[in-house]
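Student: how would this look folded up:
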Amino acid sequence: MTFKTSHLHKAILGGTAATAMAVALASAPALAIVPNNNQTPTQIIDNAGGVNGVGMFFRNDGFVCTGTLINPRTVLFAAHCVNDRLATDYSSIDGTVPAAFSFNVDARPGFQNWAANAFRSNSALNVFNISQIQYDPRSLLNPQALGFLEADIALATLDTPAARIPTWALLFSPLPTPTTIDPVRGTGYHVTITGYGRSGNGTAGATQGVDFRRRAAENMLGALASLDDRNDFLFGPAAPGTPPLGQNLYNLDFDDPRRGTAGANQFDINIHRDDALPGEGTTAGGDSGGPLILTASRNTLSTKNLQIGVLSGGSRFFGPQAFSSYGTTSFYQPLYLFWDYIAATNPYRYVTAAAGNGNWEDASRWVTTLDPNYNIINASGQVVNGIPTGLGQGIAGGDPDFGQVCIQGLGLNECRDLATRRDFTPPARTADGAAVVSGIGRADLNGQLSGGAEQVSLNTTVGT
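Tutor: Alright, predicted model coming up:
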C-alpha cells in the first residue's frame, strides 16, 4: 500500500515521539490472547470457561488457529488458516493434510491422542477429526487483500458429532450504530476475545509461544469500518490506482491503562477512541478464526452471548512497535456480511416432518427448519431467531460505519467520527508507504518423516 506523507508521519519525524521513526503500518493475520500488564498469561487461561465450544484448530503440518462450534458437526473459523491449499487437501478420505479441532482448555492432550491413533476422533478427550473443509473463495479474489483481509470465512465439518459440547449463537445483523461515542467506553459495546495462540504482555507483545491453552480477555469494540476508512484518516488518501480495501471489519485497539500518565506506552495513540478496561487484552498468532463475542452480561442488546465476527488479523503502526502490544489493533470479519455463505455452506440441517402421513424415505416429506443458532435484530431492536431478508453484501459491504479513529498522542489530539465523517480538528495530512506482513500462528510440533510415515510430537511449546 502506498500513502502520501501524513500528519502522523510529520509528527513523528518532528521529534514528538520518543523514538523518531518513520511510520510503518503493518497488518498480519491474527496473529492466545495477550493481556495488559495488570495480568499474566497464566492468569488469563480460560479455566472458568471449561469446554465451551471454542476450540483449537491443528493442521498436521503444524499450523494452528481457533474456531467456534456452531452445531454438533460444524466449526466456524478463518479462511486464511487453510486457503494456502486446496480445500480437498483436508479431506479425511483422500486429503494430504489431516486436521482436527480440540475443545478442552488445554488442547494438547486431545491432539496427542488424535495424532497417535491414526487421526481418529476421541469424544472423551473432546478432539474431533475434520472430514471436510470449505472456505469462501472470495478470500483469494483480491490480491491486495492477501488472503485474510476480505471474506476470511471457513467452515470445518467434523467426522464425529461433538454432541456434548455447547454451540454458539451467531448474529447475522450489523450492530446498531451508537448514538454517541463516549471517550471512556467508546462505542459502548463490550466484547470478549478468546483463542489458543501466543501470549505475552502489553509492553513487549506476543513474546510467549503457543502452549495449546485457551485464554480470554475483554475489550471494547472500537469501530465498524474498513481499513480504507482508517487509513484515510491516519495517512491520507491512497495513491491513485491503489486497489481498495473497502470491506467493513469489526475493529478494536489495545489500550495502555497508563495512557496520559508518566510511563505510558508511547505507541498507544488511541486508534479507536476508548479507555483501557481492567482485564483488557488483544489477539496474537494462533488466535485467527476465533470469535468476537458480544458479552451478554455487559450489553443490553441480548441476554445471550453472541458471536458477531471471526478474527482475521491485527495492525501495528510504528517500526519498533511489537505486534500485539499497546497501541496495536485487531480486526474481525463481520458475520452479517457473509451470513448467506455460512448458511449455504453449513452442512448441518435441522428438519421436521411435513404435516400428514408419508413414507420415511420420501424426501418431500421433510422440511428444513430455521437453525436455532441464527439470529437477527428485528425492527423493534430485539435479537430473535431468524435470517436477514437480503443476501449478505460480502466483500462489497462498506456500510454502516461507526466508531472513531484517532491520533491522541505525539503532540496531537485529532479524531474522525466514522458515522458522520466529521473530523474533530481537520488535519492536513501527508505520509508514506506501508509494509505489510503476513503469516498465521504456527506451533512447532517437531514433525518428522520416517519410512513414509509421519511422526508428530506434541510435547514442545514454541511458535512463530
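Student: Please count neighbours and contacts with C-alpha atoms only from this point.
Tutor: OK.
Student: those helices in the stretch 101-250 of the chain, which residues are they?
Tutor: 108-116, 227-235 (DSSP state H, counting those that start in this stretch).
Student: Next, the second sequence, to be compared with the first:
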Amino acid sequence: MHMKSIKAPLLAATSSVMLAMAMTASADAIPFRDDVGDEGAQQFAQGWDGVVQIYLWNRVSGQITFNCTGSMINARTVISAAHCFDAYPEQVYADGPGSLTPIIAYGPDTFVPLFNWINTGQQFVDDLNGLSFGVDLMMHPDSEVNGVNTFPAADVAMIALSNPLYTLPTYGMLFSPIPEDVFNEGVLVNQIGYGTFHPGSDSSIGSINGRRRAGENMLGLLASQSDFFQALAGEGAGSPVPSDNQLLYWTDFDLPGRTGTCTRANLGPTGEDSIFCDDNVPGDGVRLDGDTVVLPGPSIDYFPGDALPNEVATGGGDSGGPLMAMNLFNNPLILGVLSGGFVDGFFHSSGQSYGEVSYYNPLFTYHQWISENNPYKYVSAMAGDGLWSDGDHWVQGLDPNYFVYNEDGEIVNGLPDGDEGGLGQRRPIEGIVFDTPVADTDTGDNPAGTGAGIGGGLVNFAANGVVATLPEGLRDGAAGSAWAAPEAATAQTVSGLIQTLTGPGYTGFVPSNYYGRPNAPAFEDPAQFFDVTLAAAGTTTFDLDFAEIDNLTLAGGDARLVINEDTDLTSLIGVNVIAGELEVNGGLLTRELMLWTGMLSGSGIVSLFDLNAFVGNGQILDGALFNVGGVVTAGAVGQTGSLTIQGDYIQTSGGVLGVDWSADGADLLVVNGDVSLGGLIAVNPLDGYVPTYGDTRRILSFAGERVGEFDGDNLPGVLYLATTYGAGFVNVTVEAESFSTQAQFQNGAQSGIAARLDNAREGSYDALSNLYAPIDLLSGEDLTSAFENLVPHEHYQLRRASEAHLELFANQMRDVALGQGRAEASGQAMAAGFTAQLMGGDQTARLDDASLAIAADQAAGGPNIQDQGNGWRLFGAAGATDGELDTTNVSSSELEGSYGFVGFDYQTRNWLRVGATLGYANSEAESLLVGGGQARSDVDTLQVGVFALAQQGGLTAMLSASHAGHTADSDRTAVVGGASFRTTGGQDGHTNAVTGALAYDLSPVEDALKLTPIVSATWSETRFDAGEQSGSVASMTVDPSEYVELVGRVGLAASTQFRLGAAVLEPRLYAGIAADARGSDEAVIASLNAASGPIVIDPVNTEDNDWSEFSLGVTAHLDSGLAVAISYDSLNDRRGVLDTETLSVGARFRF
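Tutor: Reported below is the predicted structural model:
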C-alpha cells in the first residue's frame, strides 16, 4: 500500500494534527465537468452579477494581487471569508495612502474594469462592469484568538465600499440552519467564484483570469470537520479543539458516470476499518487514525448522490464565495461563505478534482456579528413630527436581506432570537459521510478524540498571485471621504467593544453617511451608511447644513419630509416616493428620483446626477426625475412658486403636474434638462379664484429637448387646458368644450339653454361671465341640475295653473247641464210623488218649496239652482283646490288655490234657458328644483261666459262660450354650482273657449236612481304675451306664444234622492274621461336678456293626451226653499302634467 510520505508516528491517534500540517500545498482550481467545459461554467455564471472578485492593492508597492470572491448583501457591503485578509490586522485595510486597499471588481470578466481603471482612472465601465474600493474591513473576532488563526472557524468578513453599487443585485442570507426534513429532501445549491479553473480530470492546467464561473451541486453535509473525520474513522478521529468542531456546510464533486467502486475494507492490522476505491492511484490516500485509511479514487463519493449536469467544485480564489440555496425560497439565499477544501492526493486523487469536498462557514452561526457590524443601516423615522438632527427621532430597522425559518417552517424576513452560536455551536448536524450518518457519532457530546486539532493546516481557497503593478504616480490614491463620526448611543457587542447601530430597535443616532476612520483599530469608528425610510405618520424636518445618505424612501401616506431652505441633503442611490410628501425648499442631490405616488413640492432645487460616475469616472451624467404616478407641484401646496429640476423630467401617463393657480400667476416647474411629457395637468385654484375661460399661464420651462405632450388636465366641467408647446416652454390656456360633452341632458329645455350658452361664449362671454364662471365647472348630474334651474319654469307654472282654473269652471258648467236635465224631467215628477205621500193627497197637488228644491236637481258639488217661478235662476259655488303640476319631465310644483263661480239664467221658452257666468280663481305654484333652486308663481284667472240650455224629454243640450284672462307674478332662484341667481317678472295671457254638451237621462221618472251619460267638446285657444324677467344674468324673456286644444269628454252621472227630516238629500256621483284631440306643442322660444339669440325651450313632458275626472257630492234641499251642497272633484293626470283635487260648497236662494 502506497501513501503520501507520512512518518510512522502519524499513524497513531494524533495523526490528524500532522495530516492538517501536511495540507499546505495549493488547493485545486475551480473544477468543472469535462463535458461542460470552461465556456459552460462561464455561461452558467451569467446572472450572478452580485458575486464579485476581490483584489488587494498595496498602496506602497503599487502591486495588485488576486485575493478572493465575495457577495453583495447590500449596495455598500461585500461578505467574504476572514482568511482572505487575516495576514494583516483590520486597520491595515483602508482606502488611503499607505494602506492595503481591497478592490471590489464585478462583471463576467473583472480584468475589463480593472485594467480600464489602471489605464484611464475610471472605475465604471457600465452598470454590470466596474469596481469600487474597500474603505473599512471587519473580520469576526473569533477568526483569530490570542493572535492565533483559528481557520476555518469564524471565517467571515465584511467589506464596506467607497461607492454604493446600486446597479448590482444583492442577496439574502439565511440565518437559520436548514431543517432536517428539508435537508433530507435535498437542497440544490449554486457555487460561484472567480478562482482558478480547470476540467475535473486535470488540475495541472488551472489559472486565474478574472472570469466568473459557476455550477451546481447538492448540499451534502452540515457538520464540523471533527464530525466529518469521525463519520469516516470513528470517534477516535475527533478533536476537542473548538475550531475543529465548528459547524460547516459541505459539498462534494461527483465524477459523472463513475464506474469505480469505493467500499469499506480491511487493509490489515492498521487499516481494519478503511475505505478503498478500486480506481485509487498508488500513493494517494490518508490515514485518519490507528485503524482507518482512506485510499480515494475519482469515484469516491463522500455524500450521497450523483453528479448534476453542471456540477462543480471550488478552488483557489473562490474563498469567500457564496453557497447559494436555490430551492428553499423565492430568491437565492446565501447559506455560507467558502472557506476551503483538502489538498489533492489526500481525500481525493491527485492531479484531478473529482471526489474533492468544499466546506463553507454557515452564516447562521454568526448572525449576531453580521447584524451588529453590517455597515449598511436601514433606519426609519418614528411617528410624529421631529427634526432630522434629533437622534431620538430615529430607530434602526430590520435588514430586508436577513431571513430565518419561523415556527411554521416558512422562510421569513427576520433575525433569530438570542445570541449567535458562533464558534461553540455544535448542532444541528445533518447528512451522511460515505456510509455513516454523521449523527451516529457525537463529537459535540463526546469530545474524546485525542487529536490535537486539524484546522491549522487546512487549505483555504484564497489566491495571492500578482495581477499588475501600478505606476508610481498611482500608488497612493486619494483617501476616501471621512466626515466626522456621528454621535450615537452605544451597546455591548460580539466584538466585546461598545458599538453603535447594532441592530433592529437601536436608537439615538442621526442618519449621515460615515466612511470610517482610516487605519482605526478593528470596530472603532467603523464606516456606516444609511438607507432611510419615512413610513410613520408625521413630518420630519431636515435641519442640518449638510448630510449624505445612500437611499431615501417615503412610504407612508401621512409621512412627510421637509428640506429646509439653506440646507442640503444628498441621497447617493436615489429617492423613492411611494407615498407621502417630499417638500424641497433647500437642496436635494440624488441620482434618480422616482415618484411612484405621493407628492413632490417645494421651492428649492432638485439636482439629479450620478455621483458614482462623477466620483469614479469624473463624468457628469444627468439623472432624472420620474413622475410615474404622483404629483409634482412647484412651491408649497396652496401657494404659487417655482421648483427647479437640475436634470431631466419624465412624466408618464400616470403622473400629474400640479399647478396652483391664482389671479396673479401660477406654479412654474423649471427643468434644466430634457423633458418627456405625458399624464395630466392638475389645476388647484387658490384664494377662491377659479380658472376662467381665456386665462393663460406658463407652467413649465425647460433647457433641453421635449418629447411627448401632456395627456389632459383635471379642469372641471367643460373647461380644459389648451396647451401650447414652444421652444423651451409650455403655456396653457383655459378653453371650453360644448356642454353636451359633459352631461346627458334630460329634456329639450336643458339642451336648448346649453346650446345657446355654447354659441354665446365667443361674443357674449363678458356679459354672461358671472353665469359661465360656476356653470363651466360642472359636469354630469350637477350640470344637468344647473340647466334645469335655468329653465323658465314660471311660464309652465302659469300655463298649468291657468288650465287648472279653466277646468274648475268647466266642472261647474257640466253640472249646470246635468242639473237642467233632471229638473225638467224626472225631477219634477219625483217631487210631486214625494209631496203626495207626505200630504196624503194625490199626485196633482201643488209642488211645495221642498219639491221645487228637489226639482232643481243640483249636481253633486255643483251650483244649487233655483227656479224662481218667474223664469230666473241663480246659482253659485266656491272651493279650495290643491294639486301637483309638472313644469318639465324632471321638475314639478305644488299647486294651492281657491275659486269662486256664480251664474244666472232665464227661461225664455219651456225648453230653452239662457244665462251668463262669472268665475275667478287664484293659485300659487311652487317648485323645489334639483340642485337647490326654486320657482314660484302667483296666477289669477278671471272668466266671463254665456250659455244656452235646451231640453226636450230626457235630452239636454248646452252651448257655452267664455273668455278668460290670466295674470302671473313669478320669482325664481336658479342655483348653479353653488351660485344663486334670482329673477322676477310676470306674464299675461287669455283663453277663448267654446263648449258644446249633450246629456241624456236614461232612467224612468219614477226611479229613485238616475243615470245620465254626458258628452262634450271644447275648443279653446290660449295666447300668452311675452314673459319678461329681470334681476340677474340668468334672467330670460319668453316670447309670445299660443296653443289650441280640442278636448272631448265622455262621462256618466248617477244620483238618487231621499227625504231626511225637513230636507231631501241628493247624493251625486260623476266619472268621466277626456282627451285632447290636437295635442299640444309645449315648446316656446326664449332668450337670455344678457345675450340675444333664440333658445328653444321644450320641456318634453309627456305625449299623453288623455286623463280622467271624478266628482262626488251631496245636496240638501230644505223645505224652506234653501239648498246647499258640498262636493269633492279630482282631475287625474291631465295630459300627464296636472293633477288637482278640489273641495267645493254651493248655495242657492230665491228672490
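Student: Any chance you could compute the TM-score here?
Tutor: Once superposed, the chains reach a TM-score of 0.80 (TM-score structural alignment, normalised by the length of structure 1), with 418 aligned residues with a Cα RMSD of 3.6 Å.
Student: re earlier: okay if I get the helices of the stretch 101-250 of structure 1 as TSV plus distance to residue 139 of structure 1?
Tutor: Listed next are the helices of the stretch 101-250 of structure 1 as TSV, based on distance: least, Cα to Cα, whole Å:
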stretch	distance to residue 139 of structure 1
helix 108-116	28
helix 227-235	16
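Student: quick one: residue 224 of structure 1 and residue 250 touch, right?
Tutor: Yes: taking contacts as Cα atoms under 8 Å, residue 224 of structure 1 lies within contact range of residue 250: 4.7 Å.
Student: Report the distance from the longest strand along structure 1 to the chain centre.
Tutor: Ranked by residue count, the top strand of structure 1 under DSSP state E comes out as strand 306-318. Averaging C-alpha positions (Cα atoms, centre = their mean, to the nearest Å) puts strand 306-318 of structure 1 4 Å from its chain's average.
Student: Okay, angle between that strand and helix 227-235 too, please.
Tutor: 30 degrees (axes from the mean of the first three to the mean of the last three Cα atoms, to 10 degrees).
Student: tell me which strands and helices the helix or strand just after strand 306-318 of structure 1 is in contact with?
Tutor: Remark: after strand 306-318 of structure 1, the chain's next helix or strand is strand 329-334, criterion DSSP states H and E. Packed against strand 329-334 of structure 1 by the contact rule (3 or more Cα pairs under 8 Å, 6 or more residues apart in numbering; DSSP states H and E) you find strand 249-253, strand 306-318.
Student: residue farthest from the centroid of structure 1?
Tutor: residue 357 (47.1 Å; Cα atoms, centre = their mean).
Student: What strand or helix carries that residue?
Tutor: Following DSSP H and E, one finds residue 357 of structure 1 outside all helices and strands.
Student: Aligned to it, what sits in structure 2?
Tutor: The pairwise alignment with structure 2 assigns residue 357 of structure 1 to residue 385, based on TM-score structural alignment.
Student: Equivalent analysis for residue 168 of structure 1, please.
Tutor: By TM-score structural alignment, residue 168 of structure 1 lines up with residue 171.
Student: Equivalent analysis for residue 112 of structure 1, please.
Tutor: Match for residue 112 of structure 1 (TM-score structural alignment): residue 115.
Student: Roughly how far does its match sit from residue 775 of structure 2?
Tutor: The gap separating residue 115 of structure 2 from residue 775 of structure 2 is 71 Å, by Cα to Cα, to the nearest Å.
Student: out of those two, which sits in the busier spot?
Tutor: Counted by other Cα atoms under 10 Å, residue 115 of structure 2 and residue 775 do not tie: residue 775 has more neighbours, with 25 against 15.
Student: That one contacts residue 786, doesn't it?
Tutor: Yes: counting by Cα under 8 Å, residue 786 is a contact partner of residue 775 of structure 2 at 7.0 Å.
Student: Burial check on residue 160 of structure 1, number of neighbours?
Tutor: Neighbour number of residue 160 of structure 1 under other Cα under 10 Å is 17.
Student: again with residue 471 of structure 2
Tutor: Residue 471 of structure 2: 11 surrounding residues under other Cα under 10 Å.
Student: Next one: it from residue 233 of structure 2, what distance?
Tutor: In this view, residue 471 of structure 2 and residue 233 of structure 2 are 54 Å apart by Cα to Cα.
Student: same question, residue 476 of structure 2
Tutor: Taken as Cα to Cα, the span from residue 476 of structure 2 to residue 233 of structure 2 is 53 Å.
Student: what about these two, which has more around it?
Tutor: Set residue 476 of structure 2 next to residue 233 and count neighbours by other Cα under 10 Å: residue 233 wins out with 23 against 19.
Student: Excluding chain neighbours, give the residue nearest to that one in space.
Tutor: Closest residue in space to residue 233 of structure 2, ignoring its immediate chain neighbours: residue 292 at 5.5 Å, by Cα to Cα, 6 or more residues apart in numbering.
Student: That neighbour and residue 797 of structure 2, how far apart?
Tutor: Residue 292 of structure 2 is 117 Å from residue 797 of structure 2, by Cα to Cα.
Student: Repeat that for residue 148 of structure 2.
Tutor: According to Cα to Cα, residue 148 of structure 2 stands 108 Å off from residue 797 of structure 2.
Student: quick one: which of the two has more around it?
Tutor: Using other Cα under 10 Å as the criterion, residue 148 of structure 2 and residue 797 rank with residue 797 on top: 30 against 10.
Student: you'd agree the more buried one is up against residue 925?
Tutor: Yes: look at residue 797 of structure 2 against residue 925 with Cα under 8 Å: they come within range, at 6.2 Å.
Student: my guess is residue 750 of structure 2 contacts residue 781, does it?
Tutor: No: using Cα under 8 Å, residue 750 of structure 2 is not in contact with residue 781, being 12.0 Å away.
Student: More neighbours: which of those two?
Tutor: Higher neighbour count among residue 750 of structure 2 and residue 781: residue 750, with 27 against 16, using other Cα under 10 Å.
Student: can you give me the strands in the stretch 101-250 of structure 1?
Tutor: 127-135, 154-158, 170-171, 190-195, 199-201, 205-208, 215-220, 223-225, 249-253 (DSSP state E, counting those that start in this stretch).
Student: who's in contact with the residue positioned nearest the centre of structure 1?
Tutor: Closest residue to the average C-alpha location of structure 1: residue 311 at 0.8 Å, with Cα atoms, centre = their mean. Counting by Cα atoms under 8 Å, 6 or more residues apart in numbering, residue 311 of structure 1 makes contact with 30, 77-78, 287-292, 330-333.
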